[in-house]
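In: No sequence on hand, only this structure:
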């Protein structure tokens, strides 16, 4: 496969997953602020750190509040992680692959682009953020559902899947990194707010129901971390993402044997960390830490780019 085609599929996977992640983050945070009753500005600032766009936001908006953060993450094309930017970039990559991917995949991306990428902050004025984010989430799920049903499990599939899983693992680790930087308060009133925050963490990755079926001790931060980091069966856990990322890269390696052995070794090392680490290793002993795991995901992304997409 030409590197240009592989790169386009890889970035489609990342951008569509990013649009869904941002939509989930916005939607859940909107309801979490309502349930928490106040402290709205405090609840919106962490979204900038989770999305990695804090500096860009500060240059353009300055003050972080519900309106400015929502506009930045949903519609602003100057933000490469906004829903509109992510869908537009995914669509641009797919436009050059219309003869290489199922027509239904292109049609879904094009439909999402036309429906969502030309909207602006007027959506907030009419209290339409929930509908906008729900439409973005549904478009992503529809796109990947079509891909799972129709895209041949060849090299192109593996590159798209690699991009999707890298983005998913990176997003969840950033979410946990930010939420664990805040100490659990001892004040009962603040503890109630903290409880809402952890419920929001689970709902942001659609893990609330799965977590409650697995863990029966309430919303304990340590138990939530264990589930989201190390559960081998939940499809949005870090371990699940690492395992399936390794499998996608192993398939590419089988097509190009010994072309880039170091890349697969890095993926194996990440998977070994996740398979053998305990939650106490990560949270208490920092071996590996959440920061280390995030760096490992980013290093694999850089290695994929260097190995396959540079001339």
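Out: Arrived safely. Quick caveat: nothing in here was measured; it's all calculated off a predicted structure.
In: C-alpha only now, for contacts and for neighbours.
Out: Fine.
In: OK, contacts around residue 40?
Out: 33, 65, 66 (Cα atoms under 8 Å, 6 or more residues apart in numbering).
In: where does the second one sit relative to residue 217, distance-wise?
Out: Think residue 65. 34 Å (Cα to Cα, to the nearest Å).
In: Who has more neighbours out of those two?
Out: More neighbours surround residue 65 than the other of residue 65 and residue 217, with 16 against 8 (other Cα atoms under 10 Å).
In: didn't that one look like it was pressed against residue 47?
Out: No. Counting by Cα atoms under 8 Å, residue 65 stays clear of residue 47, with 10.7 Å between them.
In: and the residue lying closest to residue 283 once chain neighbours are set aside, how many neighbours?
Out: Once flanking residues are discounted, residue 283 sits nearest to residue 289: 6.6 Å by Cα to Cα, 6 or more residues apart in numbering. Neighbour count for residue 289, taken as other Cα under 10 Å: 17.
In: helix or strand right after the top helix by length along the chain?
Out: Counting residues, the longest helix found in the chain (DSSP state H) is helix 3-36. Where DSSP states H and E defines the elements, the next helix or strand beyond helix 3-36 is helix 40-51.
In: Going by neighbour count, which residues in that following helix are buried?
Out: Neighbour-count burial for helix 40-51 flags 40, 43, 44, 45, 46, 47, 48, 50, 51 (criterion: 16 or more other Cα atoms under 10 Å).
In: so who does the third one touch?
Out: Contacts for residue 44 (Cα under 8 Å, 6+ apart) come out as 29, 64, 65, 66, 69.
In: Take this one as well and set it beside the first:
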């Protein structure tokens, strides 16, 4: 089967933006609960959410302080922030609108409904009164849309580019949460803090992995076990290994895949050498930096190989 490169590009980015909206909603929800549950005086700063999404330069150009209201406005409703929930939904909708003929008929209806819901309620959901309901609606609807697409599409090139975007975005978010979240919340001086289990539990919830962790590893939440689980557990859909293995599966049937596979295999080799038990915080940060660089290179390789250059 062949397909237009413009269509492949839009499907790829549709999947990335839908995953981004869901992941940002989950992260914001989990962090809000952490701040409310943690003992007074031990609360981490709201800047951590901005740093996880690597959006500090844009944020500081717009806001002077990292207050709860400013950060949540930036992450939930800001139309110009590419990491915000509303911006991601708008971008996903536009990509679905231009590829409706290769997607299930109901996909446009559900994405359009999500767009109108976000447009009407995102601004009023910055405060705590409406925030929980809004975030839950966002990630529930994103899951429904992804489930619809995955359960009805033929396993052709359209499906492959959707999966590539979906898995790349998910791997990127997992590495960001573990790197910035764990590094900022659990510096060496806080390693023995009584709130440490709460923090790691929050990180697992932000990645929708708490229940699976408890069934697979056990009820005791420890730093090394969480990091190893989120990076190397082959059966966990949100682990980095699962995502990289899935990307390899979707790249293999595509033509001209040599360069993308080369970059991917470099990431997979790095992951096989990873051992959380032997990794100090600084080494973990360096490892994740290299892995994220590989993920960015892989994304660039996919775009350069299969998507047309910008016209201008």
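Out: Perfect, I can see it now. It should be emphasised that the depicted structure is a prediction, and the values quoted were computed from it without experimental measurement.
In: Please work out the TM-score for the two chains.
Out: For these two chains in superposition, a TM-score of 0.91 is obtained (TM-score structural alignment, normalised by the length of structure 1); 304 aligned residues with a Cα RMSD of 2.1 Å.
In: Looking at structure 2, name the residue matched to the residue nearest to residue 283 of structure 1.
Out: Alignment note (TM-score structural alignment): residue 289 of structure 1 maps to residue 287 of structure 2.
In: what does residue 204 of structure 1 give?
Out: With TM-score structural alignment as the criterion, residue 204 of structure 1 lines up with residue 206 in structure 2.
In: neighbours around its match, how many?
Out: 22.
In: ok, now the one 3 residues further on?
Out: As a burial measure, the neighbour count of residue 209 of structure 2 was computed by other Cα under 10 Å and equals 20.
In: who's in contact with it?
Out: So residue 209 of structure 2 contacts residue 238 (Cα under 8 Å, 6+ apart).
In: repeat for residue 79 of structure 1
Out: So residue 79 of structure 1 contacts 53, 56, 57, 72, 73, 85 (Cα under 8 Å, 6+ apart).
In: tell me which element it is part of?
Out: Going by DSSP H and E, residue 79 of structure 1 is not in any helix or strand.
In: picking up where we left off before, so where in structure 2 does the longest helix of structure 1 end up aligned?
Out: The aligned range for helix 3-36 of structure 1 is 5-38, by TM-score structural alignment.
In: So what's the gap between the matching stretch and the chain middle?
Out: Distance, stretch centre to chain centre, for stretch 5-38 of structure 2: 5 Å (Cα atoms, centre = their mean, to the nearest Å).
In: Okay, buried residues for it please.
Out: 7-32, 34-35, 38.
In: Spatially, and excluding backbone neighbours, which residue is closest to residue 217 of structure 2.
Out: Using Cα to Cα, 6+ apart, the nearest residue to residue 217 of structure 2 is residue 225, at 7.8 Å.
In: now for that neighbour: what does it line up with in structure 1?
Out: That one, residue 225 of structure 2, aligns with residue 223 by TM-score structural alignment.
In: one step back: specify the local secondary structure of the match of residue 289 of structure 1.
Out: Under DSSP: H, G, I helix; E, B strand; the rest coil, residue 287 of structure 2 falls in the helix class.
In: Pull up the gap between it and residue 228 of structure 2, please.
Out: Residue 287 of structure 2 is 13 Å from residue 228 of structure 2, by Cα to Cα.
In: In structure 2, what stretch matches stretch 64-83 of structure 1?
Out: Counting by TM-score structural alignment, stretch 64-83 of structure 1 corresponds to 66-85 in structure 2.
In: check contacts around residue 160 of structure 2.
Out: Applying Cα under 8 Å, 6+ apart, the residues contacting residue 160 of structure 2 are 250, 251.
In: Quick check: the aligned residue for it in structure 1?
Out: In structure 1, the residue matched to residue 160 of structure 2 (TM-score structural alignment) is residue 158.
In: mind listing what's buried in the host helix or strand of that match?
Out: Using DSSP H and E, residue 158 of structure 1 sits in helix 155-179. Neighbour counts using 16+ other Cα under 10 Å place 155-177, 179 of helix 155-179 of structure 1 among the buried residues.
In: same deal with stretch 65-78 of structure 1?
Out: 65, 66, 68, 69, 70, 71, 72, 73, 74, 75, 76, 77.
In: Just the ones in helices from these, please.
Out: Filtering the buried residues of stretch 65-78 of structure 1 for helices - DSSP H - leaves 66, 68, 69, 70, 71, 72, 73, 74.
In: residues contacting the closest residue to the fourth one other than its chain neighbours?
Out: Read that as residue 70 of structure 1. For residue 70 of structure 1, ignoring the flanking residues on the chain, the nearest one in space by Cα to Cα, 6+ apart is residue 26 at 6.9 Å. For residue 26 of structure 1, the contacting residues are 70, 73, 133, by Cα under 8 Å, 6+ apart.
In: what's the answer for residue 98 of structure 2, then?
Out: Contacts of residue 98 of structure 2 by Cα under 8 Å, 6+ apart are 7, 10.
In: Residue in structure 1 paired with it?
Out: By TM-score structural alignment, residue 98 of structure 2 lines up with residue 96.
In: ok, residue 227 of structure 2 - how many residues close by?
Out: Residue 227 of structure 2: 23 neighbours (other Cα under 10 Å).
In: which stretch of helix or strand covers it?
Out: Going by DSSP H and E, residue 227 of structure 2 is part of helix 223-232.
In: Just give me the match in structure 2 for residue 168 of structure 1.
Out: Under TM-score structural alignment, residue 168 of structure 1 pairs with residue 170 in structure 2.
In: Go ahead and confirm its match touches residue 237.
Out: No. Between residue 170 of structure 2 and residue 237 there is no contact under Cα under 8 Å: 9.1 Å.
In: and for the two, which residues touch both?
Out: residue 243.
In: three-state assignment of the aligned partner of residue 305 of structure 1 in structure 2?
Out: Counting by TM-score structural alignment, residue 305 of structure 1 lines up with residue 303 in structure 2. Secondary structure, three-state DSSP: residue 303 of structure 2 is helix.
In: Not counting its neighbours along the chain, what's nearest residue 303 of structure 2?
Out: Using Cα to Cα, 6+ apart, the nearest residue to residue 303 of structure 2 is residue 9, at 7.5 Å.
In: can you check residue 161 of structure 2 too?
Out: residue 12 (5.1 Å).
In: so residue 159 of structure 1 touches residue 250, yeah?
Out: No. Applying Cα under 8 Å, one finds residue 159 of structure 1 not in contact with residue 250, separated by 10.9 Å.
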